[in-house]
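Trainee: next input, structure requested:
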Amino acid sequence: MKPAVVLATIAILLGAPALEAGTKLSRAVVDGNLQLAKNLVETGEKVNDVDKWGWTPLAWAAYYGHPVIVKWLLEQGADPNILTFKEYGRYKPGVSPLLLAAYYGYEEIVADLLKAKADPDIADVSGRKPVDYARDFGFTRCVELLSR
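Mentor: A predicted model of the protein is given here:
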C-alpha cells in the first residue's frame, strides 16, 4: 500500500479532524473552479487531503470529468492511487480516481492518470478494475489505454 494511503487510513482510524482539511479545495474542484483551487493551494490546502466526504480533490476531478484540473492536481503532486474512504452514491469506499475516470469514459483523464503512475490493477470492493468498467460501457479507447 502506498504511504499516502497508509497515512490517510491511520488518520481515519484515529478519528483525525484532517478529514475536513480538504473540503474547500474539493468544493472548488467539484465546481470546476481551477482559479479558486489554485488560490486555496497557495494558501495552504493540500492536494492529497481527504475531505469530509472521504474523497480527495483528484477523485472529484476524475468523477466530474475535469481534465484540466486533473492535470493541474497531478502537477501539484496529487497521488493518483489514494482511494476514497466513504460511500458516495453508488460508490463504496475504496474507489480510485482511475476507476472513476474509466467508469465514465474520460479518455484524457485515464491517459493522464496512467502517465502519473495510477495503478490500473486497483480493484473496487466488488473486485472490478477500471478496465472492467470501461469494457462494460463500451469505452474502447479507455480499454486500450488500460490494457497496455
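
Trainee: please make it C-alpha for all contacts and neighbour counts, starting now.
Mentor: OK.

Trainee: where is the longest helix in the protein?
Mentor: Ranked by residue count under DSSP state H, the longest helix found in the chain is helix 3-13.

Trainee: please provide the structure for the following sequence as well, for comparison with the first:
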Amino acid sequence: MRKQHPLFHGSLSVLLLVFLFAGCGSMSKSAIKGDLEGVKKHLQKGENINQYDRWGWTPLMWAVYYNYFNVVKFMLENGADPNARTQSSYGSIGKDSTPLMIASYYGWGGMVRILLKHWADKSLVNSQEETALTIAEKYNFTEVIELLEKSPRYKSPSERGNMDSDNTFNQFIILNDGSRIVGKIISQTRTTVTIQTKYTTMTIEKDRISEMKYK
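Mentor: Now for the predicted structure:
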C-alpha cells in the first residue's frame, strides 16, 4: 500500500529535496514542508494560491502529495482550486492529475473526503485515462473507493447557488485566474482590498481582482 514517499527514504533524500525545492515557488516550498504559518504569510503577501511552479504543480497539489491535512484544509478554504491539473508528471503521478487523484493514489481517505467536500470533480480523467476511482480500484483502497462511489456528482459554482454560503463571511472576491476567496471585506484603498476569511486576513491588489460581490 502506498502510504509513504520514496523521496524521504535512503541516502539521496536530502539531495532530492534540494533539487525539488529549486523549482518551487515560495508557497509551494511551504506546502512541501507542511508549514501552515508559512503558507498563511505568503497568502497575506498577496501570492497566488493557485500559482504553478517550475514542476507544473500548485501548492495544493504538494500539500496533498505529502498528506498535510491541515495545510490542505486551509488552502481549500482560501481559494485553492481542487480541480487544477498537474502540468507534468512527478514520480508516479501522471500529467493532468488532480489533487483528488493524488490522494486516491496513496489511499488517503481523510484527504479524499475534504477534497470532495470542496467540490473536487471525481469524473475528471488524466493523461493516462485514469479517474480518481479507477486509481483507487487499481490499488484496492476500499475506504477511498467507497467515498468516491457514494459522493454526489460534481456541481459547478452556478449549480451550487448558496450551498457554500456563510452568514458572517458573505462576500467573495474572484481573482483573474478564476480562484475565489470567501470572507468579509474590511477595508479598501485605491489599489488594494483587505478581506478577512475564517482563518486569516489578506490584502490583495485590485489589478488581480476580476469581481467582488455578495453571495
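
Trainee: name the SS class of residue 173 of the second structure, please.
Mentor: Classification of residue 173 of the second structure using DSSP: H, G, I helix; E, B strand; the rest coil returns strand.

Trainee: just the buried positions in the longest helix of the first structure, please.
Mentor: Within helix 3-13 of the first structure, the residues that count as buried by 16 or more other C-alpha atoms under 10 Å are 5, 8, 9, 12.

Trainee: which residues in the first structure form helices?
Mentor: With DSSP H as the criterion, the first structure has helices spanning 3-13, 23-30, 34-42, 57-64, 67-75, 97-104, 107-115, 130-136, 140-146.

Trainee: contact partners for the residue nearest the centre of the first structure?
Mentor: The residue lying closest to the centre of the first structure (C-alpha atoms, centre = their mean) is residue 59, at 2.3 Å. Residue 59 of the first structure makes contact with 84, 96, 97, 100 under the criterion C-alpha atoms under 8 Å, 6 or more residues apart in numbering.

Trainee: 7 Å instead?
Mentor: Neighbouring residues of residue 59 of the first structure by C-alpha atoms under 7 Å, 6 or more residues apart in numbering: 96, 97.

Trainee: and it, what's its match in the second structure?
Mentor: Taking TM-score structural alignment, the alignment pairs residue 59 of the first structure with residue 61 from the second structure.

Trainee: likewise for residue 32 of the first structure?
Mentor: Looks like residue 32 of the first structure aligns to residue 34 there (TM-score structural alignment).

Trainee: for its match, which non-adjacent residue is closest in space?
Mentor: residue 68 (5.7 Å; C-alpha to C-alpha, 6 or more residues apart in numbering).

Trainee: how near is the one you found to residue 195 of the second structure?
Mentor: When distance is defined by C-alpha to C-alpha, to the nearest Å, residue 68 of the second structure is 25 Å away from residue 195 of the second structure.

Trainee: residue in the second structure matching residue 47 of the first structure?
Mentor: Checking TM-score structural alignment: residue 47 of the first structure goes with residue 49.
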